[in-house]
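Engineer: Structure here, sequence nowhere to be found:
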């Protein structure tokens, strides 16, 4: 019996002891984080799936794992199809599947600290139609059968100074208090880790690749706050930074202290707070009001200090990536490179800046067919050699104190085929169309997505992921609420108006299963755009990422004069920003890469 088969069997036996007929296992933590600490990696422990988004349902006789189009290939490689059904979302939801597969009268368990209230309501309704019920558990049954489950991190908090945030924590709390008065509320609960880090100008090391700390916060109408964090994480400089207006409590006391909110109107974000928080407030006699909490938009719209920091981080990171691209152009043709050795070398170039705090996500280092796995994560088991006459896709990013980066480049190793050049150029044309877009204020990300896909669609091609996500300032590499993606399926963020100061990725791609993957990704800043004769305020994008685009994959005959001009202008900026940071052979290589088409 395999390890994961044994774990599945152990969970089923635990469910019998708990008098449950099924259980839902998401990738989630108590803060609805995208990336979670090791202690919360229940889905990976149970199934072997290493992706960053997914859920599973375990019933007595069957089990299913739910992933979106990014992970269609990966889930089949990592999860045993003899024991798990593969289900695609959003085509089928967990709630819908439960309604079809749970038996009449079944008691399906869920951990209310790992799901939103909306999800619980949806699943309850689907089960009710079958005569089954959704049951919140007091103890997560996965934890009961996970003998060596890691403890939550005890890493200390650090202060993010105002010269990098551009705004003091006290000023941020006052703005939240003003918002509460405008909404006739007494307090707001902050449970999203990046919201807490941003509000209090603190950072942490509790989640891999995201500089946040496990905490909860309640901000009150008088601009004071209660911060709930493990005592061992506090240091004297952090306490002084927080000041007397922030009362610090043990994180374990958070739910118990709901009683202090009895009779008060408390804002809770339904997208970012778990069902257990709503239930706890209801039991305590508080009036929980479901509204998006005020830091979400404030955090997304970067101030001038944050934008300056991001520009500095991008320039530094572009030089590290350019050194890597030069290195791989020299070393790959010799043979002997692998996905792991390449990603390790790229991280080393970033470390050589002396400013690297962490990567912003696990590097996607995909050679040949592995490049077609959209969110591929290389391991010792999957590590492929980087071979001649193939494509190599590297999607990577860094966490610096002054900014968070995310960039993808596709590299031709040896001689690319005509098809590779055609597909790459179509992706490039879509990237340029989005980069050059000018649009009125109020435009949503979902309205721009088609610009990036049009040239692929013209050839009957597409890609199964969004085109752009928000990015934080030394915070999450994926940050809402803005997003550029097809609006179908109710994807969060596609209906969010883009506003000046927001940072997003621009990353169309193309993936040929079993052969190669292509993606071109830069980060862009939404900026006010002066359009002569315009009858309404207009916006556009400033490209923030600077690294050369693979010339040998561009079919210049497919580019319009305006597109050629964009490439030449972009490469001129790359040379201006990155060139002074290089010397010798890397600089000569960069000059050749950035020469006009």
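Structural biologist: Looks like it arrived, so ask away. What you see is a predicted model, and the numbers here were worked out from it, not measured in a lab.

Engineer: C-alpha from now on. contacts and neighbour counts both.
Structural biologist: Fine.

Engineer: buried set for stretch 491-509?
Structural biologist: Buried residues in stretch 491-509, counted by 16 or more other Cα atoms under 10 Å: 493-509.

Engineer: Can you tell me which of the residues you listed end up in helices?
Structural biologist: Among those, DSSP state H puts none in helices.

Engineer: The residue lying farthest from the centre of the chain and residue 31: what is the separation?
Structural biologist: In the chain, counting by Cα atoms, centre = their mean, residue 533 sits farthest out from the average C-alpha position, at 38.6 Å. Computed as Cα to Cα, to the nearest Å, the residue 533 to residue 31 distance reads 47 Å.

Engineer: Included below, for side-by-side comparison, is a second structure:
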């Protein structure tokens, strides 16, 4: 097996053969997915980096420096240094430095920098082109990806069957959804829209698949027309008679390989395309065909985010069984971890086994973050045989995990103290401040039109009072048996502001945290539902959150003296609900443990 140094050298030789002076390697696929299939894991193959967001830039010739850089955001600052060889790569932080800016500083006049137009947005391509032009350099769209030429054992795309998703769980038929998109197209004077995001396609056609680990989607493209008909482009081997019957006569199934030809046949048509969710190659193909391209947000994104009553009820059912699995796991950790014999991999495997006991688990919703001690301070840590640590007695353990069930997608983080001793005062202080922020957000009441960034301060303010913070968002949208990270809503600070108001029916996470590099990490995450809030005498429409996740919060880490009466009341009420929802699914020692964990806090 090639070393990462050998892979980098092979890529550089391929770039020279193609007369390219550099190449940009993102974590992406043809659908701008967050999580990609094995065939598209080019960045991990080249560098060893296993995170879900990052970009590499490789120069063909490195004379005075490494000539290769890895770009990640604050979630992966520690992980990138653990997984990517610093002798071969420079580490760069986003948003402080972008790949385009780095290229502008490090290439010379006349340089030709390659990029795969099927892996980058048109906005990225324009920014990179502009930065390079200042140095007299050129951005070159490659016809085939040079990494694919040197990745000798590259996996093929999945050929797993696509399958219908039960309309009773979806709450709306695919025909109804397509009709709504068609009305939008007619209202705006558009002939069609190109849909490329895999979760959008899955939602729109009420289909699911097994082509991407942890996300139940099927590799496909779609074109929806103003008359309500649609073309679905999917490899023929993925299509079953049941799928064809489910889609009906208004949907034409075509080979995925025919998608580019379909784009080339749009001359004179007005086509809506999302510049943030569709790659540069699609825009190029439409423009070359003579289509009139209109940049619009994917029309599926917002209706997908507003869950139907069926989806909300399904999610509650999924959360109930998931809470039982997590409670069994936390009981197991409390019993076994103080022995010093439980590893991070042992724990993540055991948690998955508890989830699988329901026989309704189809997959995890993401790779479990099982972080003992200092590994818990790596925000998006992914345990491996090389990094696997033992949960030491008298230490902090963080576990962020979720399940994919046909009726819902879950995501929960719990931080626990591994005894037998008592947690240090600093750890309790930080945990309690995170908990206070979590409660402040969970109990927020806000007017119609509020965006997530306006609520973010609530989750951070108690940490700020101690002079600390966390370098990740406070909340992300969650799909319904789809992607665990879903837009357009979120709760966060900094960067480009999210202008999407929070609306009833949206799922979000509530996950403030604190991380002390080299020592421990803390995060408390529940999922919440945006709901209308009835207030007597209110003069405007108000909203709030319903907490959907039910699993005990470790009372061993709570400094009760830091809590207000209202906060103690929230915790007691929450634990009473945990006991009511989860308790009937447990028995024996596990139930006894849960009853102790859910008892009211001492006053």
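Structural biologist: It's in. The structure displayed is predicted, hence computed values, not measured ones.

Engineer: care to give me the TM-score?
Structural biologist: Overlay of the two chains. TM-score (TM-score structural alignment, normalised by the length of structure 1): 0.99; 594 aligned residues with a Cα RMSD of 0.9 Å.

Engineer: re the thing from before, tell me the counterpart of the residue farthest from the centre of structure 1 in structure 2.
Structural biologist: Counting by TM-score structural alignment, residue 533 of structure 1 lines up with residue 537 in structure 2.

Engineer: Work out for me the element its match sits within.
Structural biologist: Remark: residue 537 of structure 2 resides in no helix or strand, with elements defined by DSSP states H and E.

Engineer: what sits against whichever residue in structure 1 pairs up with residue 301 of structure 2?
Structural biologist: Mapped onto structure 1 by TM-score structural alignment, residue 301 of structure 2 lines up with residue 296. Going by Cα atoms under 8 Å, 6 or more residues apart in numbering, residue 296 of structure 1 touches 195, 480-481.

Engineer: Pull out the buried positions in stretch 395-403 of structure 1.
Structural biologist: For stretch 395-403 of structure 1, burial by neighbour count (16+ other Cα under 10 Å) applies to 395-403.

Engineer: Tabulate those residues (CSV), appending distance to residue 581 of structure 1 and secondary structure.
Structural biologist: Compiled in CSV, the buried residues of stretch 395-403 of structure 1 are given as follows (distance: Cα to Cα, whole Å; DSSP: H, G, I helix; E, B strand; the rest coil):
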residue, distance to residue 581 of structure 1, secondary structure
395, 22, strand
396, 20, strand
397, 19, coil
398, 18, strand
399, 19, strand
400, 17, strand
401, 20, coil
402, 18, coil
403, 18, strand
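
Engineer: okay, the residues you listed in a markdown table with distance to residue 128 of structure 1 next?
Structural biologist: Putting these into a markdown table (distance: Cα to Cα, whole Å) gives the following:
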| residue | distance to residue 128 of structure 1 |
| --- | --- |
| 395 | 44 |
| 396 | 44 |
| 397 | 45 |
| 398 | 46 |
| 399 | 46 |
| 400 | 49 |
| 401 | 49 |
| 402 | 50 |
| 403 | 47 |
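
Engineer: Need the residue closest to the centroid of structure 2.
Structural biologist: Centre-nearest of structure 2 using Cα atoms, centre = their mean is residue 485, 3.5 Å out.

Engineer: Tell me the residue in structure 1 aligned with that residue.
Structural biologist: Using TM-score structural alignment, residue 485 of structure 2 lines up with residue 478 in structure 1.

Engineer: what's that match in contact with, if anything?
Structural biologist: 469-472.

Engineer: Do a quick rundown of the strands in the stretch 1-150 of structure 1.
Structural biologist: 22-26, 55-58, 63-67, 85-88, 107-110, 133-136 (DSSP state E, counting those that start in this stretch).

Engineer: Next, format those as TSV and append mean neighbour count and distance to residue 414 of structure 1.
Structural biologist: Shown next, in TSV, are the strands of the stretch 1-150 of structure 1 (neighbours: other Cα atoms under 10 Å; distance: least, Cα to Cα, whole Å):
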stretch	mean neighbour count	distance to residue 414 of structure 1
strand 22-26	25	42
strand 55-58	22	40
strand 63-67	23	35
strand 85-88	18	36
strand 107-110	24	51
strand 133-136	20	56
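
Engineer: Out of these, the one nearest residue 373 of structure 1 is which?
Structural biologist: strand 63-67 (13.3 Å; Cα to Cα).

Engineer: so where is that closest one in structure 2?
Structural biologist: Taking TM-score structural alignment, strand 63-67 of structure 1 hits residues 68-72 over in structure 2.

Engineer: All the helices of the stretch 151-300 of structure 2, in order from the start?
Structural biologist: 167-170, 174-188, 198-205, 241-247, 259-264, 280-289 (DSSP state H, counting those that start in this stretch).

Engineer: what do we get in structure 2 for residue 120 of structure 1?
Structural biologist: Using TM-score structural alignment, the partner of residue 120 of structure 1 in structure 2 is residue 125.

Engineer: right, I mislabeled it, should have said residue 498 of structure 1
Structural biologist: Taking TM-score structural alignment, the alignment pairs residue 498 of structure 1 with residue 502 from structure 2.

Engineer: just residue 219 of structure 1 next, same as before
Structural biologist: With TM-score structural alignment as the criterion, residue 219 of structure 1 pairs with residue 224.

Engineer: Now do the SS call for the match of residue 301 of structure 2.
Structural biologist: Using DSSP: H, G, I helix; E, B strand; the rest coil, the structure places residue 296 of structure 1 in helix.

Engineer: Tell me the spacing between it and residue 85 of structure 1.
Structural biologist: Using Cα to Cα, we find residue 296 of structure 1 at a distance of 36 Å from residue 85 of structure 1.

Engineer: cool, and residue 333 of structure 1?
Structural biologist: 41 Å.

Engineer: cool, and residue 448 of structure 1?
Structural biologist: To residue 85 of structure 1, residue 448 of structure 1 is 35 Å away according to Cα to Cα.

Engineer: Surely residue 288 of structure 2 and residue 265 touch.
Structural biologist: No. Contact criterion Cα atoms under 8 Å: residue 288 of structure 2 and residue 265 do not qualify, at 10.1 Å.
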